[in-house]
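Participant: Any chance you can model this:
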Amino acid sequence: MTFADVPEDVVASTRFRVLDVIGLSIAGSRTPFGASVSEAATLYPGDEAAVWGTARRASAIGAAFINGALSQALEYDDTHNESIVHMSSPAVAAALALGERTGASGRDVLTAVAIGNEISARVGSVTPQQFHKRGFHPSGLFAPFGVCWLAASLLRLAPAQMVAAAGITGSFAAGLIQCWVDGTQSKFLHPGWAAQSGITAAVLGQSGVTGPGEVFEGRFGLFASHLQAAEPAPAFGRLTDNLGSVWDSRNASFKPFPVAHVIHPYIDAALRLRVRERLTPERIARVICPVAAYIVGIVCEPLAEKRRPLTDSHGRVSLQYTLAEAFVLGRISKDAYAPASLRDPTILALADRVEFVVDPTMPGSERFKGVVIVETADGQRFEEIEEHNRGSAANPMSRGEIEGKFRENVTNVLDMRQADAVIDAVARLETLENVSALTGLMAPAHA
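Facilitator: Sure, this is the predicted structure:
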């Protein structure tokens, strides 16, 4: 596959995904999690690639890990709806780091990111909705394969080397989400591990290391080992049917809110109700949210954890707490889930009044729909529906909204001139002879 094979609309959306991930990583670098991860740069000495939002450089594999991890620090990165894979954060981090190492052009990097996103989405769609319930984060399992293929593209691997690399990638498949129990941060590392693992597997395959040819469908392959006797059986046709002509990655959503993606339509519905009906916390007796069964174990239960999140990362995967903060503060912004908010008695009391009910008519993960019903203390009942999450193909964010999100995320790190320069460089990425012309713009002005 070459740049000419990628449809124009996929090229355009991929540019926006590159911009989005850069902004998210820079914002993540200024969080406590980001500060801790950035210290890991000392484990990856070298000068091959930039650590975005800092003056640091590292080896390509180190920069890919750090930038990939930082991109999910705010739970703000895009998602392929059906598979619930955060596909772009590891792909962009890996492609730009490896692109710096190899002197790749912007056109090659765009092509590689498009390939990586497509593979991640397809691998994750073989058995959608089956991994979260077993304690696995789809991005940790599937995105390494997307990165492997994008790295194979940039490194110009021969077919046999690519087959070996894919087999090797299966040995990196991980992504435990036990951190959701206590609000710790290890899930945020998964895009970084995916970026690092995919590059490593590609280089090993290029060097002659072998890997199993049936890494997906084999007796001890990815799906048999992780799902055991799952029903329905894996649909392996999702991997290759119409590959290169039908682009699953078109069905991926940008995030307007820094929170688990399945909560997004509920937030928009709640915020509209709040304004339209002039709802204050004391007026709200009860909030009822019909939900699809597959999201219950992700954002609705256990109730005690979801109503009393211990940390910001805990809150970002709670439907109850998130809607309470949205109703009380009137927003869910980059600064949501602050320590003061997590202890706010008004927010917590309202979280106790947010309920969910499983509704079999709600769609699966191919479409994130939200319904919010509010019953008031004086007996009134209001309902608002968001049919398609904002940021999806059916309800897209505008160019201005995506660029505005980027500017917000780089505030206090890049000045306005630098932010404009990055936006301009990404907008014409396919014209850059060397991708370092973009990555060289990301160090803070005061560094």
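Participant: switch to C-alpha atoms for all contacts and neighbour counts from now on
Facilitator: Noted.
Participant: Now do the strands in the stretch 151-300 of the chain.
Facilitator: Applying DSSP state E, counting those that start in this stretch to the stretch 151-300 of the chain gives strands spanning 252-253, 284-291.
Participant: So which of those strands is nearest Met442?
Facilitator: Taking Cα to Cα as the criterion, strand 252-253 is the member of these that comes nearest to Met442, at 24.9 Å.
Participant: Mind giving me the packing neighbours of that closest one?
Facilitator: Judged by 3 or more Cα pairs under 8 Å, 6 or more residues apart in numbering; DSSP states H and E, strand 252-253 is in contact with strand 79-80.
Participant: just to revisit the earlier point, TSV for the strands of the stretch 151-300 of the chain, including mean neighbour count and distance to Thr184?
Facilitator: Below are those laid out as TSV (neighbours: other Cα atoms under 10 Å; distance: least, Cα to Cα, whole Å):
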stretch	mean neighbour count	distance to Thr184
strand 252-253	26	25
strand 284-291	20	26
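Participant: Out of those strands, which is closest to Ser436?
Facilitator: From those, taking Cα to Cα, the stretch that ends up closest is strand 252-253, at 27.1 Å.
Participant: now the strands of the stretch 151-300 of the chain in JSON lines, with distance to Gln72?
Facilitator: As requested, the strands of the stretch 151-300 of the chain are arranged in JSON lines below (distance: least, Cα to Cα, whole Å):
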{"stretch": "strand 252-253", "distance to Gln72": "15"}
{"stretch": "strand 284-291", "distance to Gln72": "25"}
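Participant: Out of those, which is closest to Ser13?
Facilitator: Ser13 sits nearest to strand 252-253 of all the strands of the stretch 151-300 of the chain, at 9.7 Å, using Cα to Cα.
Participant: returning to what we had before: tell me which of the strands of the stretch 151-300 of the chain sits nearest to Met397.
Facilitator: With Cα to Cα as the criterion, Met397 lies closest to strand 252-253 of the strands of the stretch 151-300 of the chain, at 8.9 Å.
Participant: Pull out the buried residues from stretch 40-58.
Facilitator: Burial within stretch 40-58, assessed by neighbour count using 16 or more other Cα atoms under 10 Å, is assigned to 41, 44, 46, 48-54, 56-58.
Participant: Please apply the same query to stretch 335-352.
Facilitator: Within stretch 335-352, the residues that count as buried by 16+ other Cα under 10 Å are Ala336, Tyr337, Ser341, Leu342, Ile347, Leu348, Ala349, Leu350, Ala351, Asp352.
Participant: One more, please, to line up against the first structure:
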Amino acid sequence: MNGEQAVAEFVAGVTWDDLPAEVRRTARLALMDTLGATLAGIPARVSRITAEFAHRVWPGEESTVLTTGRKASAVGAAFANGYAANAVDIDDCAIYTKGHPGVQIFPTALALAEARGASGAEMLTAMVVGYEVAHRAARIWHATHEVYQACGSWGSVACAAVAAHLMGLPPERVQHALGIAEYHAPNLPMMRDIDHPAMVKHGIGWGAMTGILSAQLAAEGFTGIPSLFGFPEVQEWVTDIGERYIMVDGLAWKRYACCAWTHPALEGLRRLVEEHGFGPEDVERIRVEAFHEAVRLGTRLPTTTEEAQFNLAWPLAVFLFDGEVGPKQVLEPRLTDERVRSLARRVEAVETEEMNELERLALEGDPRGRFASRVVVRLRDGRELDSGIVEGDINYPQRCWDEESLERKFRWLVGQVLKPERVEALAGMIRRFEDVPNAAALALTVVQRPR
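Facilitator: Okay, here's the model as predicted:
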């Protein structure tokens, strides 16, 4: 059995009962984290735009658009909820993907589970399918594309797998669904959006949309090309699917609402503040030494939330004032704070070969590698504080999160949008989501939310 066949058999056949306990646990954690990110993104302008667009272009009664609480087709709901999920960039990262799988997988799984009356266990299983396909598809995608492709590219294939699983497609139709999704996947030159941050961002909604449409076409008999999982040179990356669950050690959750490339600098700054006890009024200048992509984020003063998230200076400056970088720190109302803007003007980013080499080793899987930065803070009293080389919190395996800490993050994020009783109801539901008879209960609990 080659990789293409192995993936199709896994997508079509895996059940909740087949999954090891650690995989089930990770699926519940992923659900809690991604739902939290989605609800935290509801106030963002991109969430409102895409929600209204979905209602207009994909009307229907299949699935809930969480931003509005109104129904649309499954495609429309997944599209809009995907953009909300990534709106404040506090969603998961994953090994091999160079990006964000959960914010494509969760909206796709929720939309189709709601449309088809699937159980919580069936929705969680579909999410596992999506993650395991995403890890492998993204690894191949990046190895076979010269230009760094953003998440909706390989995510289209992962979302097609989620949709095909929930639709109950047989293996031969799954193969077509994956081939259709790969062929129609969007071209997303990530670094162009780094240079000019906009709502296009990671192309999340496009991945969810393309994946569902691909599975629906396959179900009608539409044919696709043989998928990338059949490439002879990648078989060792693929044929262990269903035996090796990459998601267990391959997911990383974020504590800051900004690009992961900024996290090493934030961690360095946090440590300096804890050790030396200074505040924003004490700072004369901040120098960040980092790898190429982190420096490419730039230090321009943001006017939109996308510019604040894809930025090296703003998160550091606002962290010094607030002690956190969450949705409130990167959404537009905060971006006019002249105190933060003044400090952000005094952040300098410098690319160094030392940090580039550490990143190169990390990308090659060398244990000596790290995604790291060095932060040097010059205080007004003349002292110069050096963090040394600091690694961020996005690493694999990531050991700093468990059920308790992820639930704290969930309550922090969702408590900014929902009433406390709704937050409690959602947290309780997710803890036992495999026992929920109908996954639509999740959306129903969310939309009864007005304050």
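Participant: who touches Trp149 of structure 1 in this structure?
Facilitator: Contacts for Trp149 of structure 1 were tallied using Cα atoms under 8 Å, 6 or more residues apart in numbering; they are Ala112, Ile115, Gly116, Ile119, Met162, Ala166, Gly198, Ala202.
Participant: Please identify which helix or strand holds it.
Facilitator: Trp149 of structure 1 is located in helix 138-155, with elements delineated by DSSP states H and E.
Participant: From the chain's centroid, how far away is that helix?
Facilitator: For helix 138-155 of structure 1, the separation from the chain centroid amounts to 14 Å (computed by Cα atoms, centre = their mean, to the nearest Å).
Participant: ditto for stretch 165-185 of structure 2
Facilitator: If you compare the mean C-alpha spot of stretch 165-185 of structure 2 with that of the full chain, they lie 23 Å apart, counting by Cα atoms, centre = their mean.
Participant: what range in structure 1 matches that stretch?
Facilitator: Across structure 1, the stretch matching stretch 165-185 of structure 2 (TM-score structural alignment) is residues 153-173.
Participant: Enumerate the positions of that stretch that are buried.
Facilitator: For stretch 153-173 of structure 1, a neighbour-count test (16+ other Cα under 10 Å) marks 153-155, 157, 161-170, 172-173 as buried.
Participant: Which of these sits closest to Glu375 of structure 1?
Facilitator: Nearest to Glu375 of structure 1 among the buried residues of stretch 153-173 of structure 1: Ala173, at 44.9 Å, using Cα to Cα.
Participant: how much space between that closest one and Phe145 of structure 1?
Facilitator: 9 Å (Cα to Cα, to the nearest Å).
Participant: try Ile22 of structure 1
Facilitator: Counting by Cα to Cα, the separation of Ile22 of structure 1 from Phe145 of structure 1 is 21 Å.
Participant: again with Thr111 of structure 1
Facilitator: Relative to Phe145 of structure 1, Thr111 of structure 1 is positioned 16 Å away (Cα to Cα).
Participant: Next up, the contacts around the residue positioned nearest the centre of structure 2.
Facilitator: For structure 2, the residue sitting closest to the mean C-alpha position, by Cα atoms, centre = their mean, is His100 at 3.2 Å. With contact set as Cα under 8 Å, 6+ apart, His100 of structure 2 has these partners: Asp91, Asp92, Cys93, Ala94, Cys151.
Participant: ranking the residues you listed by neighbours, who comes first?
Facilitator: Counting neighbours by other Cα atoms under 10 Å, Cys151 leads the contacts of His100 of structure 2 with 29 neighbours.
Participant: What's the separation between that residue and Gly365 of structure 2?
Facilitator: Using Cα to Cα, we find Cys151 of structure 2 at a distance of 20 Å from Gly365 of structure 2.
Participant: what's the counterpart of Thr50 of structure 2 in structure 1?
Facilitator: With TM-score structural alignment as the criterion, Thr50 of structure 2 matches Val37.
Participant: picking up where we left off before, how about the contacts of His100 of structure 2 in a markdown table, adding distance to Ala12 of structure 2?
Facilitator: As requested, the contacts of His100 of structure 2 are exported to a markdown table (distance: Cα to Cα, whole Å):
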| residue | distance to Ala12 of structure 2 |
| --- | --- |
| Asp91 | 27 |
| Asp92 | 25 |
| Cys93 | 25 |
| Ala94 | 23 |
| Cys151 | 24 |
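Participant: Which single one of these is nearest to Pro280 of structure 2?
Facilitator: Compare each of those with Pro280 of structure 2 using Cα to Cα and the shortest gap goes to Asp91, at 27.6 Å.
Participant: what residue of structure 1 matches up with Trp401 of structure 2?
Facilitator: So Trp401 of structure 2 corresponds to Met397, using TM-score structural alignment.
Participant: which SS class is that match?
Facilitator: Applying DSSP: H, G, I helix; E, B strand; the rest coil to Met397 of structure 1 yields a three-state assignment of coil.
Participant: next one: Gly382 of structure 2
Facilitator: Using three-state DSSP, the structure places Gly382 of structure 2 in coil.
Participant: Distance-wise, check it relative to Leu178 of structure 2.
Facilitator: In this view, Gly382 of structure 2 and Leu178 of structure 2 are 59 Å apart by Cα to Cα.
Participant: ok, now His292 of structure 2?
Facilitator: As it turns out, when the distance is counted by Cα to Cα, His292 of structure 2 lies 34 Å from Leu178 of structure 2.
Participant: where do the helices sit along the stretch 251-400 of structure 2?
Facilitator: Secondary structure of the stretch 251-400 of structure 2, counting by DSSP state H, counting those that start in this stretch: helices at 263-276, 292-296, 305-309, 313-322, 327-330, 338-344, 353-363.
Participant: any residues touching the last one, and which ones?
Facilitator: For helix 353-363 of structure 2, the surrounding residues in contact (Cα under 8 Å, 6+ apart) are Glu289, Ala290, Phe291, His292, Pro367, Arg368, Gly369, Arg370, Phe371, Ala372, Ser373.
Participant: ok, now the fifth one?
Facilitator: The set of residues that contact helix 327-330 of structure 2 without belonging to it, under Cα under 8 Å, 6+ apart, is 40-41, 88, 257-258, 305, 308-309, 315, 318, 334-335, 413.
Participant: Return a PyMOL selection command for the buried portion of those residues.
Facilitator: Only the buried entries of these go into this PyMOL selection, using 16+ other Cα under 10 Å:
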select buried, resi 40+41+88+257+258+305+308+309+315+318+334+335+413
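Participant: Spatially nearest residue to Thr108 of structure 2, not counting backbone neighbours?
Facilitator: Of all residues not flanking Thr108 of structure 2 in the chain, Ala78 sits nearest, at 5.1 Å (Cα to Cα, 6 or more residues apart in numbering).
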